[in-house]
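Peer 1: what follows is a predicted protein model with its sequence.
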Amino acid sequence: MSKGRARTTAAGKLSGERMHEVIRKPVITEKATLAGEHNQVTFQVSLDATKPEIRTAVETLFKVKVKAVNTLRQQGKTKRFRGRPGQRSDYKKAMVTLEEGHSIDVTTGI
C-alpha cells in the first residue's frame, strides 16, 4: 500500500505528508478547464488514493467544501523513444466537484 508509512493519525485524519502525497498536481488541459465552469477541478493523484482520502486532502489543503469525487485510472501508452518502444507510467485522475460558492485557483501554489 503506502510503503510502511502510516496513512492516518490516531484521530483518523490524514497526515500532512499523506495529503501532499495524494494530490500530485492539477491537470491543466482544455477539457479540464471547461469543467471548471461547472465547479470542477481535476487533479492527478496517487494510484493508491481512495475517494475519501482525496476529499479530505482537497478540503484541508485548499479550505473548500467538496460535493463529489470521481476518479479514473489511465493506462500508460506505449510510445517509441529514439526508435525503441517504451511505456509511459499509469496514473490516476480525480475530478473534484466543489460546493457552490467555493473555488480553487490552480495557477497558484499551495
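Peer 2: That came through, no problem.

Peer 1: could you use CA atoms for every contact and neighbour count after this?
Peer 2: Noted.

Peer 1: how about the helices in the protein?
Peer 2: For the chain, applying DSSP state H gives helices covering 16-22, 30-35, 51-62.

Peer 1: now those as TSV including distance to Gln44 and mean neighbour count?
Peer 2: Output for those, formatted as TSV (distance: least, Cα to Cα, whole Å; neighbours: other Cα atoms under 10 Å):
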stretch	distance to Gln44	mean neighbour count
helix 16-22	9	17
helix 30-35	11	13
helix 51-62	10	17
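
Peer 1: show me where this structure has its strands.
Peer 2: Under the criterion DSSP state E, strands of the chain are mapped to 23-26, 40-45, 66-74, 78-81, 84-87, 91-98.

Peer 1: in TSV: the helices of the chain, plus distance to Gln87.
Peer 2: Converted to TSV, the helices of the chain look like this (distance: least, Cα to Cα, whole Å):
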stretch	distance to Gln87
helix 16-22	23
helix 30-35	24
helix 51-62	27
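
Peer 1: measure Glu30 to Arg73 for me?
Peer 2: Distance check for Glu30 against Arg73: by Cα to Cα, to the nearest Å, it reads 19 Å.

Peer 1: rewinding a little: nearest to Pro85, out of the helices of the chain?
Peer 2: helix 30-35 (28.4 Å; Cα to Cα).

Peer 1: so what touches that closest one?
Peer 2: With contact meaning Cα atoms under 8 Å, 6 or more residues apart in numbering, helix 30-35 is reached by 40-42.

Peer 1: comparison target, given below:
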Amino acid sequence: AAEAERRAAEQLRLAACAQERGAQLRAAAELRQRGAREELQAEEDAQWRAQVQATKRRVREEREAEAAAEAAASASELAKPTITTAATTTIAEAAASASASAPAGENLAEQNPVQSEIQGSG
C-alpha cells in the first residue's frame, strides 16, 4: 500500500512536471509566433514608409521639374519681345543712320527692299 501511494505520488509529480513543461513550451511558441508577427509587421511598416518617401520624393521632383519648365517657358516668352524689339530698333537705327548719310536724292528702299520692310514694321 505504501509503495502504491509512493508510485501514485510520483506519477502526480511527473504529470505536474509534464503539464508545466507543456505550458512553458506553449508560452515559448506563442512568444516566437508573436515575435515573428511583430518582426513581419515591422518589416511591412518599413517597406510602407520607404514607399511613402519614394512617392513624396517623386512628386516633389515632378513639381520641381514642372516649375522649372514653366519658369524656362516664361523666361523665354519674356525674352522674345525684348530681343525682337532690340533687334528691330537696332536695325531701324542703322537704316536711319545709313539713310541720313546717303547722298541726297538716293532712295534706300530701292537699294534694299528688305531693310525698308523692316523699317516699316519697327
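Peer 2: Perfect, thanks for sending it. As the structure is a prediction and not an experimental result, all values here were calculated from the model.

Peer 1: any idea what the TM-score is?
Peer 2: Remark: TM-score between the superposed chains equals 0.21 [TM-score structural alignment, normalised by the length of structure 1]; 39 aligned residues with a Cα RMSD of 4.2 Å.

Peer 1: tell me which of the helices of structure 1 lies nearest to Ala68 of structure 1.
Peer 2: helix 51-62 (7.9 Å).

Peer 1: what is the closest one packed up against?
Peer 2: With contacts taken as 3 or more Cα pairs under 8 Å, 6 or more residues apart in numbering; DSSP states H and E, helix 51-62 of structure 1 sits against helix 16-22, strand 23-26, strand 66-74.

Peer 1: tilt between that helix and strand 40-45?
Peer 2: 110 degrees (axes from the mean of the first three to the mean of the last three Cα atoms, to 10 degrees).

Peer 1: now helix 51-62 of structure 1 against strand 66-74, angle please.
Peer 2: Using the same axes, to 10 degrees, helix 51-62 of structure 1 lies at 120 degrees relative to strand 66-74.

Peer 1: which of the helices or strands spans the residue nearest the centre of structure 2?
Peer 2: Nearest residue to the geometric centre of structure 2 (Cα atoms, centre = their mean): Arg58, 2.0 Å. In this assignment (DSSP states H and E), Arg58 of structure 2 forms part of helix 2-101.

Peer 1: where's Val114 of structure 2 relative to Glu93 of structure 2, distance?
Peer 2: 15 Å.

Peer 1: the two: which has the busier surroundings?
Peer 2: Neighbours per residue (other Cα atoms under 10 Å) separate Val114 of structure 2 from Glu93, with Glu93 holding more: 14 against 11.

Peer 1: contact partners for the more buried one?
Peer 2: Taking Cα under 8 Å, 6+ apart as the definition, Glu93 of structure 2 has no contacts.

Peer 1: next one: stretch 109-118 of structure 2 to chain centre, how far?
Peer 2: Stretch 109-118 of structure 2 has its C-alpha centroid displaced from the chain centroid by 54 Å (Cα atoms, centre = their mean, to the nearest Å).

Peer 1: which residues are contacting it?
Peer 2: By Cα under 8 Å, 6+ apart, the list of residues contacting stretch 109-118 of structure 2 reads 88, 91-92, 95, 108.

Peer 1: among these, the buried ones, what's the PyMOL command?
Peer 2: Remark: buried members of the contacts of stretch 109-118 of structure 2, expressed as a PyMOL selection using 16 or more other Cα atoms under 10 Å:
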select buried, resi 88+91+92+95
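
Peer 1: for the contacts of stretch 109-118 of structure 2, which one is nearest Arg34 of structure 2?
Peer 2: Nearest member of those to Arg34 of structure 2, counting by Cα to Cα, is Thr88, at 79.9 Å.
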